Structure formats: C-alpha cells, structure tokens
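**Student:** give me the fold of what follows.
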Amino acid sequence: MTPRDDSADNDGRWSDLDRPPLNAGALRRALVRDGGLWSGVEVVRSTGSTNADLVALAGKEGGVDEGAVLIAEEQTAGRGRLDRQWTAPARSGLFFSVLLKPTDVPVARWGWLPLLTGVAVATGLSRAAGVDTSLKWPNDLLVSVGGAERKAGGILAERAGADAVVIGIGINVTLREDELPVPTAGSLALAGAVGTDRDPLLRAVLRALEQWYGRWRAAGGDPVASGLQETYAAGCATLGRTVRAELPGDRSVVGEAVAVDGDGRLVLATGEGVQEPVGAGDVVHLRPA
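**Tutor:** Okay, here's the model as predicted:
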C-alpha cells in the first residue's frame, strides 16, 4: 500500500510536546498479523483527506488489499457527512480510513457498515479512554463535557468501486476548549479521558472494528443475528428523543425517534401518528429523552 511516510515514527520536531506523533512501526506490529483483518497500516504527516486517498488507491490497477489502514497526523481537507469540513490541529486526534471488502455479504446490507463502525469506535474508546460515549444517528460520536452533549467524532463511508467500501473516522482526542471548531464540539480530553495516548486508542478502535466486522460477516450481514442492531440501539442517544430530520429535497420531519429498523434506518413517530423511516439526512436533537 502506498503512499508510505514512516518519518512520522521518529520525528521529534513536533511543536506541542503533549502531541507526539504516532509510531507506525509499533502499530503495524500490534495490528497486522496472519489471519487478521488489517493488512497494512500507513501513517502520513499530512494529506487532504484519507478517504479520498484510499478511494484513489483502491481504484488504481492492482488496487489495495482489504484491511488497508491509512492514518494522517493532519488532514487539510477532511470531510464529514453532507460534505461538512472536518478540521483540527495536527496530532490532536485520530484521522484515518480503512478499506473493507464485504463481498460475501449482500450489498443491501452494506448500509450497516457505518453504524457497525460507530459501535466499534464507541466500544474501543470506552475501553481505552474510560469515557462514556454514545452515538447520534447515523454516526456522530457524542461525549459529555460539563454536563453538555458534545460531538467528539464522526464517520463517513464511501463506495470504492463495485466491491469495496472506504470508511473514514475522525476523533477529537486532545483538542482544548479554545481549539474547538464550533461550541458544540468536544474531545476525549475535555470529557475526562483517563488516557489520551493516541497509539493505544487507535489499536483499541481497530481491534473492536475487526471483531464487529467479523461477527457481522459471519452472520451474512444480518444485523439481528450478529447482535449489531441491538447493540447499536442500546448505545444510540437519538432513540427516545424528539428530533428533526432534514431530508433530501428540502423536506423535514419532526417526530420521536422510536427505533432503528433492519435496514439501519431511523424510525420516527410523527404527530400525525405515522411511523416514517429515515435512511438519509441530517438529524437534530430537539430535546433530551
């Protein structure tokens, strides 16, 4: 897998001593193994978007193996859902993308991949950072900062040809209050994380993702048999709340989020007594559960 920039391993010339670079060699030794999902781990100092880079690599002749992981110490053109910009200081978070090829799962069930990733990220961070996390549908990572709900991470899934999906993950780790891009943003440090060393955090997230992806594939992508639907619902902060869903075509729906259905859609119970599934769009939490 290219490009490769291992200079991040031993470069001592960082400006913030609280934000050392990732150790690509140590990450490879910990994650890449025979029979495992992760086939390669590369760290670059800076790039526009790890998702864009990995999608481009997947499209080249010879492609790239499933389980490729591309990490950037800094993203200059990172994107969230709905093409929102994701910016953060260098080495202040985890900004990475992974390539998955679930060819043994019906394509109709691939829509569960970003939700599966959200479960894995929340699981890994809870274990490694000791921070209570929850998920805002479809896949914002929420933490509590001073009793207020803040977004500390997000997930973006993109198709890469006919047989692959690239999933991008951004997590704010050590952002300070004065560095937040918007007042509603947060970070693991601001949420009281017991540890903010990015190497063990990344390992925990990728190991949890490997476990959940394996369970889901073994069940043929069935969200019930794999336990994914139940686990996602248990950790979803959107359920039980009144929300407004901003839908394509400048349409919006207000209702109580009552379920996540078998296709991963959010089901809203509207004031007219109608249950409307929402498969795409932006969701705003209007009041607590």
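**Student:** alpha carbons only for contacts and neighbour counts from here, please
**Tutor:** OK.
**Student:** now the helices: where do they sit in the stretch 151-289 of the chain?
**Tutor:** 198-218, 228-234 (DSSP state H, counting those that start in this stretch).
**Student:** export those to a markdown table and tack on mean neighbour count?
**Tutor:** Shown next, in a markdown table, are these (neighbours: other Cα atoms under 10 Å):
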| stretch | mean neighbour count |
| --- | --- |
| helix 198-218 | 20 |
| helix 228-234 | 18 |
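**Student:** now those helices in CSV, with distance to Trp137?
**Tutor:** Compiled in CSV, the helices of the stretch 151-289 of the chain are given as follows (distance: least, Cα to Cα, whole Å):
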stretch, distance to Trp137
helix 198-218, 18
helix 228-234, 9
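**Student:** nearest to Gln75, of the ones you listed?
**Tutor:** Shortest separation from Gln75 across these is recorded for helix 198-218, at 15.9 Å, computed as Cα to Cα.
**Student:** next one: that closest one to chain centre, how far?
**Tutor:** Mean C-alpha position of helix 198-218 versus that of the full chain (Cα atoms, centre = their mean, to the nearest Å) differs by 11 Å.
**Student:** this one as well, want them side by side:
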Amino acid sequence: MTPHNASGPSRWSDLDRPPLDATALRRGLLHEGGLWTSVDVVQRTGSTNSDLVARAGAAEEGAVLVAEEQTAGRGRLDRRWTAPPRSGLFFSVLLRPAEVPLERWGWLPLLTGVAVATGLSRAAGVDTALKWPNDLLVTVGGEERKAGGILAERAGEDGVVVGVGLNVTLRADELPVPQAGSLALADAVSTDRDTLLRSVLRSLETWYDRWRSAGGDPVTSTLQETYAAGCATLGRQVRAELPGDRALVGEAVAIDGDGRLVVATAEGTREAVGAGDIVHLRPA
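**Tutor:** The predicted structure follows:
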C-alpha cells in the first residue's frame, strides 16, 4: 500500500526515487576556498531559476538551489519543463564572473553543458551530447533524445543564474513527449541523484574556474574546443528558426569565438547564429 499522510503522498511514496540528502551534499560540496557557498534543497517550487534570481541580491556567489519538484520550470523561449517529483535533477546556481568581460558571459550556458556532460560521463557512464545552444542529448535505442536543458538569466548588474533540468529516472510512460529521454532509459550505470549532482557541480566548478582564470577566453580555457568536440549539432544539416520569423537552412560547421553557431548555406554564405531554435534535419 502506498503510504500517505494528511498533506498528500509521503516523500517516501516512490521508493525508487529517494529524496536528496542535503546534509551529505553540503558535506561533499562546501569547502574553504571552493566555489559553492550554500546548498539548499526544497521539496517543491515553481522555478529554481526564478527563486534564485529573486534572492540574488542577498546571496553569495556559489549559492546552489535544488528542487525535488518544479511546477513551473522553464526552458528557452519560455517552454514549460515538468517532471514527477524526485525523478530528475532540477537546480540553479548563482555566478558572478567579475573577472570576465561582459561580452564573454554568453559562454556560460555552453560551459555548463560541457560541465554537465563531463560530470555525467564520470558518474552515470552515459555519453551526453550537446545540441547547440543548451540541450543535453542521450541515446535511447539508437536514437538521440533530449534529456535535459540549460537556462541562463541575468541576476542584477553582476550576476548570472544558470539553471539545469535533467531527467534521471523518468520511465517511458512518464515522458512529456516521445522525443524525450532520461539517464535511466539511456542505461546509466548509476541513477543515484546525490552522486550525479555532486559530480556535475564539481565538474562545473572546475570548468568555471578554468574559464574565469582565462578571463573568459574560450580558446585559452579550451572551452571552445571541448564544446565543439561534444556538440551533436556540428556536421548536421540544420534549420535555424531566427527572430523575426526568419529561417536559415544549411550545415552547422563551427562554433565561433562568441559561442555562436556558424551555418554554411547552399548559396555559399556563412552566418553566425547567436539566438534561435535549431532543428537537426538529418543525422551527421
């Protein structure tokens, strides 16, 4: 029988999905001189990004906010992101890259993608590909599926909140759309969310420190090269849905120094896309 309490289902009602251990996460992530300064886990919220942006004025750099359930999670273009409680990782971090020129801050979502993919490779044994600019792809039954996304938002004059949503134990019958995936469906060797979150945040700390130490230079920090190596969009025929109802079709050939996607068209032109929706038209 599923245990219930007066306020609804118990936090232990799905034993395949135990709650995160906030104390253990703090013990594993907070240390003198490290990036992470606080780790808070809430049972339920609308959006960790919205919450952290709202409290950014009083928060230190390195604040981490994690939700067991998000009811109004947002992706790019204000798309909704919802999943069952404790079925994924839904978290946001506050960064203040004062040493980095503002024009290089656009690399932060791409840096986060590299960090998440690196952390998941270590902890989950899953090969995560990056779809420009901020989707996390896994392979399920030989097919690429979206398992997560990244959203960066300005927080005041000197801050950026970066949010990550990742499907971990989502089952096939729980997928929001058939094209979605999860680490479990991609045969991850571990779906322990505590382990995965620690690995991803340690990887993010390493990459952020490297990028910041290089003044945000994507070449010196090796970020541009590493992102390109893990980017599933490069080498593909794509359609870029651009602002102003314009579309651009061609081959995605490079990531430029500003983190933009360079598309080569059949007419022989090259255009750098800085914002827009990218559709993969055929396999690489």
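**Student:** what TM-score comes out when they're superposed?
**Tutor:** Their TM-score after superposition, calculated using TM-score structural alignment, normalised by the length of structure 2, is reported as 0.96; 276 aligned residues with a Cα RMSD of 0.9 Å.
**Student:** nearest to Asp53 of structure 1, of the helices of the stretch 151-289 of structure 1?
**Tutor:** Between Asp53 of structure 1 and the helices of the stretch 151-289 of structure 1, the tightest spacing by Cα to Cα is seen for helix 198-218, at 19.1 Å.
**Student:** where in structure 2 does that closest one fall?
**Tutor:** Aligned using TM-score structural alignment, helix 198-218 of structure 1 spans residues 193-213 in structure 2.
**Student:** ok, now stretch 84-104 of structure 1?
**Tutor:** When structure 2 is aligned by TM-score structural alignment, the counterpart of stretch 84-104 of structure 1 is residues 79-99.
**Student:** list the buried residues of that stretch.
**Tutor:** Buried residues in stretch 79-99 of structure 2, counted by 16 or more other Cα atoms under 10 Å: 81-97.
**Student:** run the chain-centre distance for that stretch.
**Tutor:** Per Cα atoms, centre = their mean, the centroid offset for stretch 79-99 of structure 2 relative to its chain is 7 Å.
**Student:** which strand is the longest one in structure 2?
**Tutor:** Assignment by DSSP state E gives strand 143-155 as the longest strand of structure 2.
**Student:** quick check: that one aligns to which part of structure 1?
**Tutor:** Under TM-score structural alignment, strand 143-155 of structure 2 corresponds to residues 148-160 of structure 1.
**Student:** relative to the whole chain's centre, how far out is that stretch?
**Tutor:** 5 Å.
**Student:** for that stretch, buried residues please.
**Tutor:** By neighbour count, and taking 16+ other Cα under 10 Å as the criterion, the buried residues in stretch 148-160 of structure 1 are Glu149, Arg150, Lys151, Ala152, Gly153, Gly154, Ile155, Leu156, Ala157, Ala160.
**Student:** which residues of structure 1 fall in strands?
**Tutor:** Listed in chain order, the strands of structure 1 (DSSP E) span residues 40-44, 68-72, 78-79, 85-86, 93-100, 134-136, 140-145, 148-159, 165-172, 242-247, 251-260, 266-270, 275-278, 282-287.
**Student:** can you list the neighbours in contact with the fourth one?
**Tutor:** By that I understand strand 85-86 of structure 1. Contacts to strand 85-86 of structure 1, defined as Cα atoms under 8 Å, 6 or more residues apart in numbering, come from residues Ala77, Gly78, Arg79, Gly80.
**Student:** just to revisit the earlier point, out of the strands of structure 1, flag the one nearest Leu201 of structure 1.
**Tutor:** Between Leu201 of structure 1 and the strands of structure 1, the shortest separation by Cα to Cα is 8.6 Å, and it involves strand 93-100.
**Student:** if you rank the contacts of strand 85-86 of structure 1 by neighbours, which is first?
**Tutor:** With neighbours set by other Cα atoms under 10 Å, the maximum within the contacts of strand 85-86 of structure 1 is found at Arg79, which has 23 neighbours.
**Student:** surely that residue is in contact with Thr50?
**Tutor:** No - taking Cα atoms under 8 Å as the contact criterion, Arg79 of structure 1 and Thr50 are not neighbours in contact, 9.5 Å apart.
**Student:** ok, back up a step: as CSV, the strands of structure 1 with distance to Val182 of structure 1 would be great.
**Tutor:** CSV is the format used below for the strands of structure 1 (distance: least, Cα to Cα, whole Å):
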stretch, distance to Val182 of structure 1
strand 40-44, 26
strand 68-72, 22
strand 78-79, 15
strand 85-86, 11
strand 93-100, 16
strand 134-136, 17
strand 140-145, 14
strand 148-159, 10
strand 165-172, 13
strand 242-247, 20
strand 251-260, 24
strand 266-270, 26
strand 275-278, 26
strand 282-287, 16
